[in-house]
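K.L.:
this one's sequence-less:
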């Protein structure tokens, strides 16, 4: 066991006037299975880059281990997988590597195939197996689930649970619960570490948030009550002081000493109340700083004039000589929330693209309702660039509504001024989801909408879909999301 010490870490990107980290200090045990969570754009990937020494910063990061990053940058994907493994870890022992592959249920024949011919899931497993063979290495695992189907996520989660000495960035709640024993969270104003899995952390956070909200409400009432009492007492004190210069009703002189003493006591009481009021205000100011806002979203889906929106009748899809999927039949009816499930490569995305009118070779029958309007969210976000105003204008959506939705998804106004090319993966995905929510459509078609999206935003989107019950066909591998949202499952 050794420690990674972070002391007074401060960092901002060149040309930016907002700090990603400011005077942050904490310790990480290198034996931990550490889950890393926080809203998009808070600096998770940036912190992993700082650990690797990729940016200059002020403060200190010290460790007795080397850091290795997943995903490994494979320069020659045309090489056989064995050669790629040797590039990742030149001193690997073949039988040990094959043992790791067997734990991940990967056949060792992949070693003799070009790396680029492996599926995304197989590439993920090969890189993890090779990196975990390294000794005295602390592994930085950045969003491995984005290329894993649901079954592969369970398998890789169990594999990680057998290991130790890593930071895992993921927004998949079930995957984190399966994999980690500590949580590192980047909050609005600080960084915290807690023992336990994601569900333990979330329960503690909700408990703390509820306590702070109740305490804030109590102190707000106290401040108001004390403010009124202080004002009342101060007024009494001034009124009593005035009587020092008057006479009693009987005509006798007033006891100025007694009245002065009484006025002084009232003034002292007033000051005491003001001091208590100030203390309550200071206590109140320390609350609510890390409560995440997750305002409800809205959707205005167009009503469709028929019950059935679309039908696939014995559809098979082809790419060249390869068949992507075979003999698929289902209908999409008004109000359906359908999840397409299946292993990577089973044709899920191809079906979505076919529905959206892409030029795909297929057999069977596809029947779309007349004048059916579809809003599509693709997996791909790398094409996003330019500013949000131009993007809204180009896609003929209401700019004010578009930006209001992004604000609710935790975009700061500062983000509105940036080029979308500089956004994090999660922020780019939120742009596509906000665009889709602005479009007037009868059917939502979303392809892995939650890739890179932070947990709180996932919950907002879940609540939206449950509240407004739009007709939606989607592909997603987040088990909790699918279980909450889907009214039908189509398994390929």
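P.N.:
The structure has been received and is ready for your questions. Model, not experiment: these values are computed from the prediction.
K.L.:
contacts and neighbour counts: CA atoms only from here.
P.N.:
Fine.
K.L.:
residues contacting residue 317?
P.N.:
Residues counted as contacts of residue 317 (C-alpha atoms under 8 Å, 6 or more residues apart in numbering) are 323, 324, 325, 326, 347, 350, 351, 360, 361, 362, 363.
K.L.:
Name all residues that make contact with the fifth one.
P.N.:
By C-alpha under 8 Å, 6+ apart, residue 347 lies in contact with 317, 324, 325, 492.
K.L.:
Can you tell me the element residue 418 falls in?
P.N.:
For residue 418, there is no host helix or strand (DSSP states H and E).
K.L.:
Which residue is the nearest non-sequential neighbour of residue 163?
P.N.:
Excluding its sequence neighbours, the residue lying closest to residue 163 (C-alpha to C-alpha, 6 or more residues apart in numbering) is residue 33, at 7.5 Å.
K.L.:
cool, and residue 110?
P.N.:
residue 81 (6.7 Å).
K.L.:
Compute the distance between the one you found and residue 106, please.
P.N.:
Between residue 81 and residue 106 the computed distance is 12 Å (C-alpha to C-alpha, to the nearest Å).
K.L.:
Which one's more surrounded, these two?
P.N.:
Ranked by neighbour count (other C-alpha atoms under 10 Å), residue 81 and residue 106 place residue 81 first, with 24 against 17.
K.L.:
another structure for you, compare them:
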């Protein structure tokens, strides 16, 4: 065991972060720390490194072990270049190399015992230098920088001039090269493109030390970790396996708890009904039996109904009208900034109902393309055409559609003046803004909060063509899953940019990869893209003159089977929606029948208390038989309702 947290406690005022929390990390183990936004994940990492004091408990790092930490935000003010900053992680090795070279020069002028002594020092340093892979040090630095998305042209850039995301990547590279015994990484995939994330996955899987990661990237966690530590309502739990295993086990536990709760509630309700009935007879024997049952009922410890750990967003996206079949046609579009060509002569079409993901390395022009279609900036050449009755709903990752000086409430009411105060508050409540929170000013909000306001506006737009730029940024895993469900049930058309591979896999029916200044078209989700990437990129984006329309056509031709799979997937989505409507109808009918039978049993109980009934053996038997049949049917309906509700 390399790291252990025993009974740790932390609170900020009345807000409890963790209570009596315990977990451990084994040597070389790769583990994740998960929880909703605000659960306290970053705080726990800071407690481990000693940056945040504990209120109780202890953190134990194995003797002689080193620890490295990557925070979400970095502030590099060293005055170094990117290469110099990362190279400083290997300063001791370069100092050793300098000492070796110095001794080599000294040896020419030494003799006797002095020569022998320096030779011994030289051999010792040479062995250590070789053992620490000193000869490959420079190539290792270059490999890490390139793996994290930097080109050799970037190496001489001053760190002071970098963006926040670039500084985080530099700090990550520097940390990886220090090779501590345990890495603590807080959202390491933020600011990385898909290729860099894939490179980091491989690096961490093969890393010789332990890794403890905070991340909302489910695809990344599935690939890297073998243990999940969850912080939920200040409680810590450990699950073996990757994120998929954790999610499945957590759902199984919740299902079992819900079933146990519902069974207990049914039993309590049944016993209370019997007690009430016995008391209603108003006879000494029946009253004693009722009292006996009440004592039994009092001994039952009521179970709490299991609830989800967060106030979830809950919303649906539905267009106000259906667009024409041709939603977007892009023809010969080109764009460059100064001498940097982003894309050249690209052409593609998007049809109604398609869910299209745009992917590519950082800086290739994905966001620029969305801004051109939204007429935020102009293309250098070419044009695009929107189809008949197409209305756009735009989600901007930088949230330029929001007004910093407005409150959340005004942001909605000004854009949708026909909504009443109650309607606005209900909408914002669906996105976790309640009470006085709706009067917060936009400029005071976190990235995640701004994202939720933008999603609220998107829902109200009733657009039939959604254009989304990194919609999952700053969302926790639960919120991502809710967004995925909303998009999969959306009957309109979607074009979006995302680095979230799990999200792409769940929501995309087609992928456009921006590579070598053009598009390669994949008719399928992210798994299909991975399968076909090498062959299609080589065939259709090996040169800069490839016409994107030909790429798209060739891509369709080369992937005729996946195209039919895509149609099948769309058909399956329609069938799934139909099954969902049927489930809801059956659930409603079941609830109505349960209510009807329970009302009838109440009537029967009342009838049985009447003298003319309970003194009439035939009538009494008839009602009792009916009630028994009703109870049997209710048991069936309870089970059916539970199945339908789940």
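P.N.:
Arrived safely. For clarity, every value in this text was computed on a predicted model and none was experimentally measured.
K.L.:
preserved in the second structure, out of the contacts of residue 317 of the first structure?
P.N.:
Contacts conserved in the second structure for the contacts of residue 317 of the first structure, counting by both residues aligned by TM-score structural alignment, their matches' C-alpha atoms under 8 Å: 323, 324, 325, 326, 361, 362, 363.
K.L.:
Kindly give a single ChimeraX line that selects the buried subset of those.
P.N.:
Buried subset of those, written as a ChimeraX selection, criterion 16 or more other C-alpha atoms under 10 Å:
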select :324,325,326,362
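K.L.:
Which of the kept ones among the contacts of residue 317 of the first structure fall within strands?
P.N.:
323, 324, 325, 326, 361, 362, 363 (DSSP state E).
K.L.:
of all the residues you listed, which comes closest to residue 25 of the first structure?
P.N.:
Proximity of these to residue 25 of the first structure was ranked by C-alpha to C-alpha; the top entry is residue 324 with 50.4 Å.
K.L.:
I'd guessed that closest one sits against residue 345; true?
P.N.:
Yes - between residue 324 of the first structure and residue 345 there is a contact under C-alpha atoms under 8 Å: 7.0 Å.
K.L.:
Show the contacting residues for the residue nearest in space to the middle of the second structure.
P.N.:
Per C-alpha atoms, centre = their mean, the C-alpha nearest to the average position across the second structure is that of residue 477, at 3.2 Å. Applying C-alpha under 8 Å, 6+ apart, one finds that residue 477 of the second structure lies in contact with 36, 216, 217, 218.
K.L.:
do residue 462 of the second structure as well
P.N.:
For residue 462 of the second structure, the contacting residues are 317, 318, 319, 320, 393, by C-alpha under 8 Å, 6+ apart.
K.L.:
From residue 186 of the first structure, how far off is residue 38 of the first structure?
P.N.:
Going from residue 38 of the first structure to residue 186 of the first structure by C-alpha to C-alpha gives 5 Å.
K.L.:
where do the contact lists of those two overlap?
P.N.:
In contact with both residue 38 of the first structure and residue 186: residue 44, using C-alpha under 8 Å, 6+ apart.
K.L.:
the longest helix in the first structure is where?
P.N.:
As assigned by DSSP state H, the longest helix anywhere in the first structure is helix 198-242.
K.L.:
Can you give the distance of it from its chain's centre?
P.N.:
The chain centre lies 32 Å from the centre of helix 198-242 of the first structure; the measure is C-alpha atoms, centre = their mean, to the nearest Å.
K.L.:
Would you mind pulling up the elements that the next helix or strand after it packs against?
P.N.:
Note on helix 198-242 of the first structure: by DSSP H and E, the next helix or strand toward the C-terminus is helix 256-285. Using 3 or more C-alpha pairs under 8 Å, 6 or more residues apart in numbering; DSSP states H and E, the elements in contact with helix 256-285 of the first structure are helix 198-242.
K.L.:
okay, the angle between the helix it packs on and helix 256-285?
P.N.:
For helix 198-242 of the first structure against helix 256-285, the angle by axes from the mean of the first three to the mean of the last three C-alpha atoms, to 10 degrees is 160 degrees.
K.L.:
residues in contact with the residue opposite residue 62 of the first structure in the second structure once aligned?
P.N.:
Using TM-score structural alignment, the partner of residue 62 of the first structure in the second structure is residue 59. Going by C-alpha under 8 Å, 6+ apart, residue 59 of the second structure touches 3, 4, 5, 6, 8, 47, 48.
K.L.:
What about the second one, how many residues nearby?
P.N.:
Counted by other C-alpha under 10 Å, the residues lying close to residue 4 of the second structure total 17.
K.L.:
and it, what pairs with it in the first structure?
P.N.:
So, by TM-score structural alignment, residue 4 of the second structure is matched to residue 4.
K.L.:
Who's the closest spatial neighbour of that match, skipping the chain neighbours?
P.N.:
Excluding its sequence neighbours, the residue lying closest to residue 4 of the first structure (C-alpha to C-alpha, 6+ apart) is residue 63, at 4.6 Å.
K.L.:
can you pull out the strands in the stretch 101-250 of the second structure?
P.N.:
Ranges of strands in the stretch 101-250 of the second structure, per DSSP state E, counting those that start in this stretch, are 182-186, 210-214, 227-232, 235-240.
K.L.:
Could you dump these into JSON lines with distance to residue 134 of the second structure added?
P.N.:
Output for the strands of the stretch 101-250 of the second structure, formatted as JSON lines (distance: least, C-alpha to C-alpha, whole Å):
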{"stretch": "strand 182-186", "distance to residue 134 of the second structure": "22"}
{"stretch": "strand 210-214", "distance to residue 134 of the second structure": "23"}
{"stretch": "strand 227-232", "distance to residue 134 of the second structure": "33"}
{"stretch": "strand 235-240", "distance to residue 134 of the second structure": "37"}
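K.L.:
wait, which of those is closest to residue 625 of the second structure?
P.N.:
Of all the strands of the stretch 101-250 of the second structure, strand 227-232 sits nearest to residue 625 of the second structure, with 48.8 Å by C-alpha to C-alpha.
K.L.:
what's the average distance of that closest one to the first structure?
P.N.:
Superposing on the first structure and averaging over aligned pairs (mean C-alpha distance after the TM-score superposition for the first structure), strand 227-232 of the second structure comes out at 1.6 Å.
K.L.:
residue range for that strand in the first structure?
P.N.:
The aligned range for strand 227-232 of the second structure is 182-187, by TM-score structural alignment.
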